[in-house]
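**Student:** Provided below for reference: sequence and predicted model.
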Amino acid sequence: METGLDLANRFRDVIINGKWIANTNFKEQLTGTSLEMATSVLGSANSIAVLAQHIHYYINGLNTVFNGGTLDIKDQYSFDFRSLQTQEEWDYFLTTFWNHSETFANHVQSMSEATLSQVFVAEKYGTYRRNIEAMIEHSYYHLGQIVLLKKLVLQRNETL
């Protein structure tokens, strides 16, 4: 079984600094990305910015629980965000995303095996471990979308 440190490092791999599974991570893909690229919409797909905000929404929601708060996040609101209007807003969001991600990883890293095995909020949600693993897997899913969207937006812009 993975320890809290193992899970934290897997989470850091997908969000902050890893390359082992996808050969990239959120921070590498999003740092330096312009607001124009981040908010470009292709067909009915979500934008890069919306996907990043979506993952941040869940990280932040789990951080609230880790800090002793209630589980207030809901799937129905997980794509509802105020549109970003300036590069500064996008850059600020990214800084917040990285900070909240590191907070998440630090929480996970400090969890004992007993905590990881405890029920997360309610029986229907499973254990802390299950929710942390789901956050990692969910993040990889959307990271793949972001990588693909970046390529498609660049390709579209080259043909304009």
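**Tutor:** Alright, I've got the coordinates. Numbering: from 1, shown residues only.

**Student:** CA only for contacts and neighbour counts going forward, please
**Tutor:** Fine.

**Student:** buried ones in stretch 61-79?
**Tutor:** 61, 62, 63, 64, 66, 78, 79 (16 or more other CA atoms under 10 Å).

**Student:** take the one below as the second:
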Amino acid sequence: MKQTKQLANRLREVILNGTWIANTNYKNQLEDLDWKLANVKFESFNTISDLAQHIHYYISGITNVFVNNTLEIRDKYSFDFSPIQSQQEWERFLNQFWNDTAQLANLIEKLPEETLNNEFVDKKYGTFLRNIDGMIEHSYYHLGQIVLIKKILLKN
């Protein structure tokens, strides 16, 4: 199997449909979650909504590089979101998250293998491979936080 297909499948796995690494994924954790619970602040932790939007921010930013060859996102803005105000708004966000993830996975899958070792916009950001791998690892890191926060909130 081509490396680009493997990377695309790993992204789909952590966000949309997999259980191999974490025995869950974002869609499984979020799709039936009430918007109010997603916005509950527990101690100094980020909210579940903040973490989901944070990961979506990076997925959108990387997608933009694939589509427009420009990197417009900045780490300092990766948690700057307006609060979700309703269940309908939460569900719209989740649908956008799933659709944008599927789009990025499809773009990764179609990427020529040799492009994986090319610079990602600028030499300082490393290669396409490094950024795709980093996105997947970053997603798993925050998925673990979401799972723990959700368990704490549902227990209380």
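**Tutor:** In hand now; what should we look at? If you're wondering where the values come from, they're calculated on a predicted model, not measured in any experiment.

**Student:** ok so, going back, mind putting the buried residues of stretch 61-79 of the first structure into TSV with distance to residue 115 of the first structure and secondary structure?
**Tutor:** Output for the buried residues of stretch 61-79 of the first structure, formatted as TSV (distance: CA to CA, whole Å; DSSP: H, G, I helix; E, B strand; the rest coil):
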residue	distance to residue 115 of the first structure	secondary structure
61	18	helix
62	14	helix
63	15	helix
64	16	helix
66	11	helix
78	26	coil
79	30	coil
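
**Student:** what range in the first structure matches the top helix by length along the second structure?
**Tutor:** Secondary structure of the second structure per DSSP state H: the longest helix is helix 128-155. Per TM-score structural alignment, the counterpart of helix 128-155 of the second structure in the first structure is residues 128-155.

**Student:** the matching stretch against the second structure, how far on average?
**Tutor:** Relative to the matching residues in the second structure, stretch 128-155 of the first structure has an average distance of 0.3 Å after the fit, by mean CA distance after the TM-score superposition for the first structure.

**Student:** so how far is that stretch off the chain centroid?
**Tutor:** 7 Å (CA atoms, centre = their mean, to the nearest Å).

**Student:** for stretch 59-68 of the first structure, same thing?
**Tutor:** With CA atoms, centre = their mean, you get 13 Å for stretch 59-68 of the first structure.

**Student:** returning to what we had before: in the match of helix 128-155 of the second structure, what's buried?
**Tutor:** 128-133, 135-136, 139-140, 142-143, 145-147, 149-150, 153.

**Student:** what do you get for stretch 45-63 of the first structure?
**Tutor:** 46-63.

**Student:** show me those residues that map onto strands.
**Tutor:** Secondary structure defined by DSSP state E assigns none of the buried residues of stretch 45-63 of the first structure to strands.

**Student:** center of the first structure - which residue?
**Tutor:** Residue closest to the average C-alpha location in the first structure (CA atoms, centre = their mean): residue 55, at 3.3 Å.

**Student:** for it, which non-adjacent residue is closest in space?
**Tutor:** Leaving aside its sequence neighbours, residue 55 of the first structure sits nearest to residue 139 (CA to CA, 6 or more residues apart in numbering; 6.4 Å).

**Student:** which residues touch that neighbour?
**Tutor:** Residue 139 of the first structure sits next to 14, 15, 55 when contact means CA atoms under 8 Å, 6 or more residues apart in numbering.

**Student:** which among those residues gets closest to residue 6 of the first structure?
**Tutor:** Nearest to residue 6 of the first structure among the contacts of residue 139 of the first structure is residue 14, at 13.0 Å by CA to CA.

**Student:** residue 65 of the first structure belongs to a helix, doesn't it?
**Tutor:** Yes - secondary structure of residue 65 of the first structure (DSSP: H, G, I helix; E, B strand; the rest coil): part of a helix.

**Student:** quick check: the gap between it and residue 34 of the first structure.
**Tutor:** 32 Å (CA to CA, to the nearest Å).

**Student:** residue 113 of the first structure too?
**Tutor:** Between residue 113 of the first structure and residue 34 of the first structure the computed distance is 41 Å (CA to CA).
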